[in-house]
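Enquirer: return atomic coordinates for the entry below.
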Amino acid sequence: MTDLVRLLIVDDHPVVRDGLRGMFTGDPGFEVLGEAADGAEALALAEALRPDVVLMDLRMPGMDGVTAIGRLAASGSPVKVLVLTTYDTDADVLPAIEAGATGYLLKDAPREELIRAVRAAARGESVLSPSVAGRLMGRLRTPRTPAEEPLSQRELEVLTLVARGSSNREAAARLFISEATVKTHLLHVYAKLGVNDRAAAVAAAYDRGLLTPGGR
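Expert: Here you go, the predicted structure:
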């Protein structure tokens, strides 16, 4: 018998939550523990209910999905997060995966694919929709030059704190992410700016106008 997978559904659209609840409630292999309409509510319910998998939308009012994923990861929670969204751009996919999402699926996925993906996520396996997998592979095969690739919002936030003298641990605490995630963001910053250390990254960012005295 297949192990029961306990779910938390997070989406700001009630009709989407209702549809997902109906789909999984009708399958004896799943138990829907609760629903949340934004990231903050998701964090509270994840702590209280201890689901196996969180189905997480990304773009929600209040706390967005990426922030919630990062905070779950930083808290040490063992819950697996499967992103379920309509967006598959680099600006959506990469931050979600870097924040700690186990998988990334689009809302137009067939029912059977979604069910398989949730079971795989519960086992800790990475699950990517074909379009997302193709986008990531394309990025790896044709990396942009540093001058062509802008820093992400989170990378700018990390670099701003570094420029103000924060350590990796302090930056992690301020941004509610893990220290390892801060290090990963800094490595991406170094690669994009063509530098090898924190001081050079800050200097390059000021030189390019990414950071300004008294602000960013």
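Enquirer: please make it C-alpha for all contacts and neighbour counts, starting now.
Expert: Noted.
Enquirer: measure the residue at minimal distance from the centre of the chain to residue 58 for me?
Expert: Within the chain, one residue has its C-alpha closest to the average C-alpha position: by Cα atoms, centre = their mean, that is residue 96, at 2.1 Å. Relative to residue 58, residue 96 is positioned 8 Å away (criterion: Cα to Cα, to the nearest Å).
Enquirer: shared neighbours of these two, which are they?
Expert: Shared contacts of residue 96 and residue 58 (Cα atoms under 8 Å, 6 or more residues apart in numbering): 65, 66, 83.
Enquirer: so of the residues you listed, which ones are in strands?
Expert: Among the shared contacts of residue 96 and residue 58, DSSP state E puts residue 83 in strands.
Enquirer: who wins for neighbours among the shared contacts of residue 96 and residue 58?
Expert: Neighbour tally across the shared contacts of residue 96 and residue 58 (other Cα atoms under 10 Å): the maximum, 31 neighbours, falls on residue 65.
Enquirer: shouldn't that residue be in contact with residue 57?
Expert: Yes: counting by Cα atoms under 8 Å, residue 65 touches residue 57, with 5.8 Å between them.
Enquirer: here is a second sequence; please produce its structure as well for comparison:
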Amino acid sequence: MINLVLADDHRLMQDGLKSRLEMEDNLNILACVGTGIDALDSTLKLKPDVLLLDINMPSLNGIEVLEKLAQSRSETAVIMLSMHDSRDYVMRSVKAGAKGYVLKDVGSEELVMAINQVAQGRSYLCPQASDRLLEQINEKPETKDDTLSKRESDVLKAIANGACNKEIADSLHISVRTVETHRLRIKKKLGATSTAALVKLALQKGLVT
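Expert: Below you'll find the model as predicted:
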């Protein structure tokens, strides 16, 4: 017998899930709750095998409940029930310790399958959640371009020589606003947060002597 706690703040959804899951001979609903605090308290007190947990909950959201359960070393397996299939929600749920992620528009048979799988120590992601997770894993990191243009190199050399924006503008025959823009772009490309750090990085990279 798999003991469950069901946490959803929509009473109609809660009642529908309860009625459907009670049709399964091996599933037993210990409690139905409508807030994150109640979900946390009921899980710690009743120690169910599986917690079905909505993400959007009052008092504590589903992710916060997950994090607190992890801190308390709860052995209850958590399946996130959500209307959201965004990468952010899926990744945050998995990182917080969810063993399953199921969208609310899946068929009841799939939810029952997910419950049985996580109760046996495995994980379950519905196809949409699995796709979002794979997208995140396979996403190529943004390459950092620290190549300076000819004009940016000129501005950097002037900065390294101690020239102020007005002096740089006059020597390169450009406006002070343009110098400020170049300075910001150079800092971003080199990852510098101050002029001193900018000059130091420029020297290390051999951009100025």
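Enquirer: post the TM-score for the overlay when you can.
Expert: TM-score for the superposed pair, counting by TM-score structural alignment, normalised by the length of the second structure: 0.67. Supporting figures: 148 aligned residues with a Cα RMSD of 1.9 Å.
Enquirer: quick check, distance from stretch 54-74 of the second structure to the centre of its chain.
Expert: For stretch 54-74 of the second structure, the distance between its averaged C-alpha position and the chain's averaged C-alpha position is 15 Å (Cα atoms, centre = their mean, to the nearest Å).
Enquirer: residue 78 of the second structure - how many residues pack around it?
Expert: Burial of residue 78 of the second structure is recorded as 30 neighbouring residues (other Cα under 10 Å).
Enquirer: just say helix, strand or coil for residue 12 of the first structure.
Expert: coil (DSSP: H, G, I helix; E, B strand; the rest coil).
Enquirer: how many neighbours does the closest residue in space to it that isn't next to it in sequence have?
Expert: Once flanking residues are discounted, residue 12 of the first structure sits nearest to residue 37: 4.2 Å by Cα to Cα, 6 or more residues apart in numbering. The burial count assigned to residue 37 of the first structure is 20, neighbours taken as other Cα under 10 Å.
Enquirer: which part of the second structure matches the longest helix along the first structure?
Expert: Longest helix of the first structure, by residue count under DSSP state H: helix 179-193. Under TM-score structural alignment, helix 179-193 of the first structure has no counterpart anywhere in the second structure.
Enquirer: also stretch 57-77 of the first structure?
Expert: Using TM-score structural alignment, stretch 57-77 of the first structure corresponds to residues 54-74 of the second structure.
Enquirer: just the residues contacting the matching stretch, thanks.
Expert: Contact with stretch 54-74 of the second structure is made by 7-9, 34-37, 39-40, 44, 47, 53, 78, 80-82, 92-93, 96-98, as judged by Cα under 8 Å, 6+ apart.
Enquirer: one more pass at 6 Å, please.
Expert: Taking contacts as Cα atoms under 6 Å, 6 or more residues apart in numbering, the residues outside stretch 54-74 of the second structure that touch it are 8, 35, 36, 37, 40, 80, 81, 82, 96.
Enquirer: rewinding a little: isn't the residue nearest to residue 12 of the first structure right up against residue 11?
Expert: Yes: under the contact definition of Cα atoms under 6 Å, residue 37 of the first structure touches residue 11, with a separation of 5.0 Å.
Enquirer: ranges for the strands of the second structure?
Expert: Counting by DSSP E, the second structure has these strands, from start to end: 2-7, 27-33, 50-54, 77-82, 100-103, 124-125.
Enquirer: I'd like the ones you listed as TSV, with distance to residue 184 of the second structure appended.
Expert: Compiled in TSV, the strands of the second structure are given as follows (distance: least, Cα to Cα, whole Å):
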stretch	distance to residue 184 of the second structure
strand 2-7	49
strand 27-33	52
strand 50-54	44
strand 77-82	42
strand 100-103	42
strand 124-125	43
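Enquirer: which one of those strands lies closest to residue 177 of the second structure?
Expert: Set against residue 177 of the second structure and scored by Cα to Cα, the strands of the second structure come closest in strand 77-82, at 48.6 Å.
Enquirer: quick revisit: so how far is residue 18 of the first structure from the residue nearest to the centre of the first structure?
Expert: Residue 96 of the first structure is 24 Å from residue 18 of the first structure, where distance means Cα to Cα.
Enquirer: again, but for residue 115 of the first structure
Expert: The span separating residue 115 of the first structure from residue 18 of the first structure equals 16 Å under the rule Cα to Cα.
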